[in-house]
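K.L.:
Next come a sequence and a model predicted from it.
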Amino acid sequence: MPKGVYLRRAGRFAWLAFAGALLATPVYAQKRTATPQKAVQQQPAALTIPSDPDDAFVALREAARKNDADRAAAISATLVDYPIPSYVEYFRIKSQMFDSSGQPLIDTPDAEISAFLQRYQGEAIADRMRNDWLLVLGKKRDWANFDVQYPQFVLKDDTQVECYALLSRALKGQNVAADARAMLVDPRYYGDGCVDLISYMAQSQQIQRGDVAFQARQALEQNYTTLAGKIAAALPDARVDGDSLATVVKMARNDPSQAAAYMGTISGNLSRDEQGAAWGVIGQFAAKKLMPEAAGYYRRQMDLGGNQWLSDESQEWRVRAALRQGDWKQVRQSIESMRPELRAKDPAWTYWYARALKADGRGSDAQQQFQSIAGQFNFYGQLASEELGNRITIPTRTTVSDAEAMAMRSRAGFTRAKKFYDLNLRFEGNREWNWELRGMNDRDLLAAAEYARKIELLDRTVNTSDRTKAEHDFTQRFPMPYRDIMQRATDDVGLDMAWAYGLIRQESRFIMNARSSAGAHGLMQVMPATAKYVARKIGMTDFSPSMMGDPNINIMLGTNYMSMVLTDLDSSWTLASAGYNAGPGRPKAWRTSLSRPVEGAIFAETIPFTETRNYVKNVLSNATYYAALMSGRPQSLKDRLGMVAPSAVTTTSLP
């Protein structure tokens, strides 16, 4: 630890107490020591190395993932001529930087790391190594090296590294509170670096008690109780706005009505801001449960103020609760009260704000808002365009030559990516592919997308073509592989082929061997139990799960299931898309809380599950473009969304 830097202002900010607390924390960087367990790992049986180089490389990657330094070293020694030497070296070194639980080690091979970064300067793997090293340097408090390396970190997509960067600045006497507040909005990504930053800012009085309590409460809202405790420890009495608000959060997660009743007994002990924050939390969890009382809880919050102590999620659900109730005034007020960066991040809030202005008779102001997003090729861009009187059409196609596409073959990043895809290592493949796309103009992006199509990487075709700004090729963005099979399958069950393709684009991005963590398989990501159910229903007596790798079988079973779900859910594409993702029983249950028919867009925006909410919007947006491509005629997303009516029926026979 560079002691002189760390203790420079010791008298003023009680450094010794803070440093002592950090050193006592079990997540502090540990010295690697020999253990009996380590000796067991070094036995010959544990170091069996696959004879095939590709298999050995995959085994090396797994050893690095587990931070098994001995096994990584042994395997890498056999891969001296492997075609991707940078990754062989990276996996070997990375396994020496962290222990088996993922915590940084003090005695990392800094000289080797530095040499690696120089050797592979400019490549994706160098940025990945620099990301890892910055985590180690931050945890070690080696700010001299950290401050040299951080400006060279290109992607800057690691929240914990950003926290260490702010901590380094703060230790030099800079006030970083505003930057920290703007960054610390999602506890999922905090890690130890962000806890250390919050603790230091509290110790040095750059932030106040309310800031710390808010950060701890955000963690509690997402059920990260251990993280919340670590953050709260920065407070003098290690409590989150007193135990009362912590109790409100925990209670609201299970029973918002009970939490609301509890507020009646403790509100006299809370400040006005604290009361507002509590009602915001209660409103959030009530809204997620689709309780009609949610909008009322949020109205109490807005009457009290304290908006600065609402998490982003609470602010978003405040809008959704008002949408469900049809309260356009509260929709407008909720969006106007949003954190500006949050409001600007998602076109949803621009669209719903415009709708609220329109409902208030402010048509000219609404049109300006619609126009600001109508050019975007996404769900809310499409809806905004329709509000301006347009139908959904396909932009003029820009084509590239075969020569332009095949010229991409010589790019080193794409060569490495293809090797990784051949090994089914999609994480590394995508990282190399996306790194190579940096700085490309539209025509280069279209050429890269076409190259991906030629080598049958349709997910890369879609994702690459999606990046263009002014020149477009929607045959790349919305490909239609296996069209003969799809045409036959959808005709057999009377299904809209545009919807089926829209669903596949969202489910698997046309990766035939795609598998989800839950076991869903293939193009249409059909779960094994669902596949068996559908096969039995259509009289397929010889079905076995291994058949799901066949596109004929995958598409046949997937489209049959889509048809079953659509029939079960009143032929609503909105409900059926939600049912395909979350199970048909859930959208049925979500309908029961409606007090009146609502637009499909409102139903989609207020789906409680984030994954399903985004899924429905993307599937129906995709389907609208597919329909325009197939028919050559303008389309309407609003018509496709339709209306969703209340229903008392919650049962279903479908899996």
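P.N.:
Arrived safely.

K.L.:
okay, CA-based contacts and neighbour counts for the rest of this
P.N.:
Noted.

K.L.:
which element is the closest residue to residue 411 other than its chain neighbours on?
P.N.:
In space, and not counting its chain neighbours, residue 411 is closest to residue 436: 7.8 Å by Cα to Cα, 6 or more residues apart in numbering. If you go by DSSP states H and E, residue 436 is part of helix 426-437.

K.L.:
and after the top helix by length along the chain, which helix or strand comes next?
P.N.:
If you go by DSSP state H, the chain has its longest helix at helix 610-631. As assigned by DSSP H and E, the chain's next helix or strand after helix 610-631 is helix 637-641.

K.L.:
Could you list the buried residues of that following helix?
P.N.:
By neighbour count on 16 or more other Cα atoms under 10 Å, the buried set for helix 637-641 is 637-638, 640-641.

K.L.:
measure residue 610 to residue 306 for me?
P.N.:
Distance of residue 610 to residue 306, given as Cα to Cα, to the nearest Å: 26 Å.

K.L.:
Could you check which of the two is surrounded by more residues?
P.N.:
residue 306 (18 against 10; other Cα atoms under 10 Å).

K.L.:
Can you tell me the closest non-neighbouring residue to the more buried one?
P.N.:
Closest to residue 306 by Cα to Cα, 6+ apart is residue 273, at 4.4 Å.

K.L.:
thought that neighbour was touching residue 305?
P.N.:
Yes: with contacts counted by Cα atoms under 8 Å, residue 273 reaches residue 305, the gap being 6.3 Å.

K.L.:
structure B:
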Amino acid sequence: MLAKFQILILCCLLLTETEAMAVKSLPEMRADFLRAEKLIRTDQDAEYFKLADSLTDYALYPYLHYQWLKKNLDQNKAIEDFLLAHHETRYAGLLKNLWLRQLAKHKNWTELIKHYRSSSSAELQCNYYRAKYNTGQKKTALVAAKKLWVVGHSQPANCDPLFDVLMKSKYFTRDMVWRRFQAALGKGRVQLANYVKGLMGKKDRAAAELWLKVHREPQLVKKPDWHQGYRQAGLIFAHAVERIDRKNSIKAAEVWDQHKDKYTIPQYRVDQIERRLALGLAFRRDARAYSRLEKLNKSDQAVREWRVRAALTEQHWPHVAAALDKLDVKEKQQANWQYWRARSYDQDGKHQQALQLFNQLAGDRSFYGFLSAYKLNQEIRIGDRPISVSATEIAELASHKDFQMIEELRAIDRNQEAKRQWWYAVSRLKKNDILVAAKLAQHWQWDQVAIFTIAKAKYWDDVDLRFPVKYLDQVKVNARLHELDPAIVFGLIRRESAFNEKARSPVGARGLMQIMPRTGRQIARDLKEQWRSAQSLFNPEVNVKYGTYYYKKLLQQFNGHYALAAAAYNAGPHRVEGWLPDENAVAADIWIETIPFKETRAYVSAVLTYALIYQQRMQRNMLKIKDFMRDILPN
């Protein structure tokens, strides 16, 4: 009996030793993961499974097996097993959407209905309602199809079978055709509008042809009898005014005011046009904007805020005060409108009330807080309160499966996939854990992600995390070369890329200071350097050199005005020239507040604010807010 027990112990020890020998190190698992991916790409399934079986405990196993399954979407049982085992991962959702498309392709309607969950994807919705239609739930499918059809853009091709049965059913109406035609032209989709026109009867088609003609030549509506008595004349006229407004709000307002009473126009369209014209005039700093905004039947946030800006453009302070009164409760608490309330008090002689409000704002680490400190002749305060998070909390979050996966993706240089996984993981966290995640990203020296993560938690006081001092050598060297303060360069980098040297915008701007390749090529020519490629803009040394050169050039073009140069860096110098006053100088704070582009308005205030924060972070004392607040002179 003892011998058998000893043999059993020996076997257990040998088994444990074998298992220990079989445990792979992290570098080995990473290497095997990359080999397994190659096996998937080359369709070596048997070898893949043999290797994948040894990686089931590796953090990236769900990502690995997802890659195999998306190439083998006919493996229904394997997919269901994956969705069950890894339902909490991002890859479960991605795989399910691919699988649902596969089920639709093979007309497996029952399985599709079983596994479908509500989706914003038109493609998946069309597949789902096709499944409903083909399993006998025809009314439900066709009623849903109506909403999918009446849109101003083309839907995915897989919607066509559903739309075919809809257009042959009693649910398809003349009104739907006109609604889609109007929606298509409203979005400038002329090709789609022409297709919809083909579904109309003879009389409607003639009216639609006129509408298309006016879309191309909106000035036609100024001619007498252009509308030929069509009942859609009012809607066509309203569309023409919108088209004119794209190029000239002043001309559009004149045409609208002169002719609108000649037509029957639905009230909702009257309200839309009146709102568009009033805002268009405000964007162009036209003197009639405030009056038109005041007369609108409805006020949304844009209308309320631009009413204040239109009054500021006029520098009519009683109008400013009245417009501020009409903001809603939440809007009134925002720093910018608090600042303008203090300014209006000051202009109205209510100096004590202005002083009190400026004092409240001066402690705020924002553009308007810094402006308030300037009004009080005080130094700015940046108020640093780092997040209180322990090393244990950071380690616990890092050990979570989602974050282990991110760490491994970064380790194998899959940074884009790591970011997607990061935002998926963060979206599932509570606020306090988001703060921990921000500190984890900072610990990983993932600056851009740390900055955006802490913003998601709406925590603004960890200055070290939100305003890292990176690429210091490149910034100092190039700032000195172009006679710029390093703080303004840091302000630009922080706003442009948040210190992501690999940043790339949707329009193709690259690197730390987001240089467009065409601009980079021109800068290289100016500097008498060889232009290598757009890829060179991801090199911090090249990017910062070109970015500082370009900003200095803009600064010289706009007579050393930091705010104008920042606006030009974002929106282009030609636009900024068009925003300069025609006659009298304008206070810089008013000019910045009334920049018509929301993005540029936010950009300028952010760059100047960040520059002042970096000034303190670097313990410099050269730039002051007064340097940014010189009056804007006429063009």
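P.N.:
Thanks, I have it. This one's a predicted model, so the numbers in the text were calculated from it and none came from an experiment.

K.L.:
Show residues contacting the following helix or strand past the helix holding residue 436 of structure 1.
P.N.:
Next helix or strand after helix 426-437 of structure 1 toward the C-terminus (DSSP H and E): helix 442-454. With contacts defined as Cα atoms under 8 Å, 6 or more residues apart in numbering, helix 442-454 of structure 1 is touched by 399-401, 404-406, 408-409, 437, 458, 460-462, 464-465, 467-473, 476.

K.L.:
go again using 6 Å as the cut-off
P.N.:
Contacts to helix 442-454 of structure 1, defined as Cα atoms under 6 Å, 6 or more residues apart in numbering, come from residues 404-406, 460-461, 464-465, 468, 471.

K.L.:
Now stretch 547-559 of structure 1: buried residues?
P.N.:
Applying 16+ other Cα under 10 Å to stretch 547-559 of structure 1 flags 548, 551-559 as buried.

K.L.:
Same check on stretch 471-481 of structure 2?
P.N.:
471, 474-476, 478-479.

K.L.:
Look up the counterpart of it in structure 1, residue range please.
P.N.:
Under TM-score structural alignment, the match for stretch 471-481 of structure 2 in structure 1 covers residues 482-492.

K.L.:
and for the matching stretch, what are the contacting residues?
P.N.:
Against stretch 482-492 of structure 1 from outside (Cα under 6 Å, 6+ apart): 497, 556.

K.L.:
Following superposition onto structure 1, what is the mean distance for the helix or strand harbouring residue 352 of structure 2?
P.N.:
Using DSSP H and E, residue 352 of structure 2 sits within helix 351-362. On superposition with structure 1, the mean distance recorded for helix 351-362 of structure 2 (mean Cα distance after the TM-score superposition for structure 1) is 9.0 Å.

K.L.:
what does that helix contact?
P.N.:
342, 345-346, 369, 372-373.

K.L.:
Quick one: these as TSV, columns for distance to residue 362 of structure 2 and neighbour count too.
P.N.:
Shown next, in TSV, are those (distance: Cα to Cα, whole Å; neighbours: other Cα atoms under 10 Å):
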residue	distance to residue 362 of structure 2	neighbour count
342	12	25
345	16	20
346	16	16
369	5	25
372	5	26
373	5	22
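
K.L.:
can you tell me which of those residues are in strands?
P.N.:
Cross-referencing these against strands under DSSP state E gives no overlap.

K.L.:
Next, check the residues you listed against the helices and list the overlap.
P.N.:
If you go by DSSP H, the contacts of helix 351-362 of structure 2 have 342, 345-346, 369, 372-373 in helices.

K.L.:
For the counterpart of residue 417 of structure 1 in structure 2, which three-state class applies?
P.N.:
Under the alignment (TM-score structural alignment), residue 417 of structure 1 maps onto residue 406 of structure 2. Put simply, residue 406 of structure 2 is helix when judged by DSSP: H, G, I helix; E, B strand; the rest coil.

K.L.:
Could you tell me where stretch 569-585 of structure 1 falls in structure 2?
P.N.:
Counting by TM-score structural alignment, stretch 569-585 of structure 1 corresponds to residues 558-574.

K.L.:
Contacts only, for residue 453 of structure 2.
P.N.:
residue 438.

K.L.:
what about it, distance to residue 132 of structure 2?
P.N.:
On the measure of Cα to Cα, residue 453 of structure 2 and residue 132 of structure 2 end up 41 Å apart.

K.L.:
one step back: any chance of a markdown table for the buried residues of stretch 547-559 of structure 1, columns distance to residue 17 of structure 1 and secondary structure?
P.N.:
A markdown table is the format used below for the buried residues of stretch 547-559 of structure 1 (distance: Cα to Cα, whole Å; DSSP: H, G, I helix; E, B strand; the rest coil):
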| residue | distance to residue 17 of structure 1 | secondary structure |
| --- | --- | --- |
| 548 | 60 | helix |
| 551 | 63 | helix |
| 552 | 66 | helix |
| 553 | 65 | helix |
| 554 | 62 | helix |
| 555 | 63 | helix |
| 556 | 66 | helix |
| 557 | 63 | helix |
| 558 | 61 | helix |
| 559 | 63 | helix |
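
K.L.:
Could you measure from residue 494 of structure 1 over to residue 564 of structure 1?
P.N.:
On the measure of Cα to Cα, residue 494 of structure 1 and residue 564 of structure 1 end up 11 Å apart.

K.L.:
Then residue 214 of structure 1?
P.N.:
46 Å.

K.L.:
More neighbours: which of those two?
P.N.:
Higher neighbour count among residue 214 of structure 1 and residue 564: residue 214, with 22 against 18, using other Cα under 10 Å.
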